[in-house]
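Trainee: Quick one: sequence plus predicted model below, questions after.
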Amino acid sequence: MDLIDKKLVSLLQANGKLTMKELSSELGLSITPIYERLRRLERSGIIEGYHASVNHKKAGFGFEVFSSVTLESHKAEFLREFEIEISKFSEVMECFHLAGSFDFLLKVLVKDMEEYAEFVNKKLARLNNIRLVQSMMVLKKIKKTSVLPLIDKVSS
């Protein structure tokens, strides 16, 4: 990625609804090179997609929990089985396989504590190979971003 690509991606991270005309104006290039750069960034996988950012609380998912999961066995087939099964749960927004005190960290969004308890008891705890689930309820979100710092704000 050259500096123009980085500026292009930074503009889209700030506002994914910018038109080709607006991007062209911001970058000082005609629409055709902007379009070609975008397609190249998409094909290379640097730009993975476009989506709307939704406020989960306003959408009815006001209870955010991080659940650490420890498995009984760490054999490859058990790890893969867990990954497949956890991917089916709509309550799980993100799942990370970690090294350290526990095996997986889940970011779970639900309506309330009752719905979380139901998720743990009726879905998560019923998976094979679960040894321990520990829950950490989010009290306050201090920072949330998905914007990568691609360009130095001082030099741009």
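Mentor: Cool, got the structure.
Trainee: hey, let's count contacts and neighbours off CA atoms from now on
Mentor: Will do.
Trainee: Can you show me the helices along the protein?
Mentor: 3-14, 20-27, 31-43, 76-86, 113-122 (DSSP state H).
Trainee: want to compare, so here's the second one:
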Amino acid sequence: MIKADSFSFVLDLSIYFPEVIESHHLASAYDYMLKVLMEDTDKLEIFLSEKLKFIQGVQKSNTLIILSTVNLSAINYRASTQVETL
């Protein structure tokens, strides 16, 4: 959880940490969600334990690992543009 005065704080993270590829301000138990891109879990552990947790305002973190992704908007778009042929 990041307790920061403004969203610009999170935007600044992407300047100092190129691993951060997205940041989202949330209405949840956590204030922000950061999407980071790592080579492997060892690099993720280093980012969390040696970088993120030392940033002023970071009180706790929760990590989710994406195993796979399905782009539903692309599937819905293709389905809506297909024309049935006889």
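Mentor: In hand now; what should we look at? Small disclaimer: the values here were computed from a predicted structure and weren't measured.
Trainee: looking at the helices of the first structure, which is buried most?
Mentor: Stretch with highest mean neighbour count among those: helix 3-14 (a mean of 17; mean count of other Cα atoms under 10 Å).
Trainee: That one corresponds to what range in the second structure?
Mentor: Alignment note (TM-score structural alignment): helix 3-14 of the first structure is unmatched in the second structure.
Trainee: Between the helices of the first structure, which one is closest to Val154 of the first structure.
Mentor: Val154 of the first structure lies closest to helix 3-14 among those, at 13.2 Å (Cα to Cα).
Trainee: you'd agree Cys95 of the first structure is up against Leu105?
Mentor: Yes: the pair Cys95 of the first structure and Leu105 qualifies as a contact (Cα atoms under 8 Å) at a distance of 5.7 Å.
Trainee: Skipping its backbone neighbours, what lies nearest Lys3 of the second structure in space?
Mentor: Computed as Cα to Cα, 6 or more residues apart in numbering, the closest residue to Lys3 of the second structure that is not its neighbour in sequence is Gly57, at 4.9 Å.
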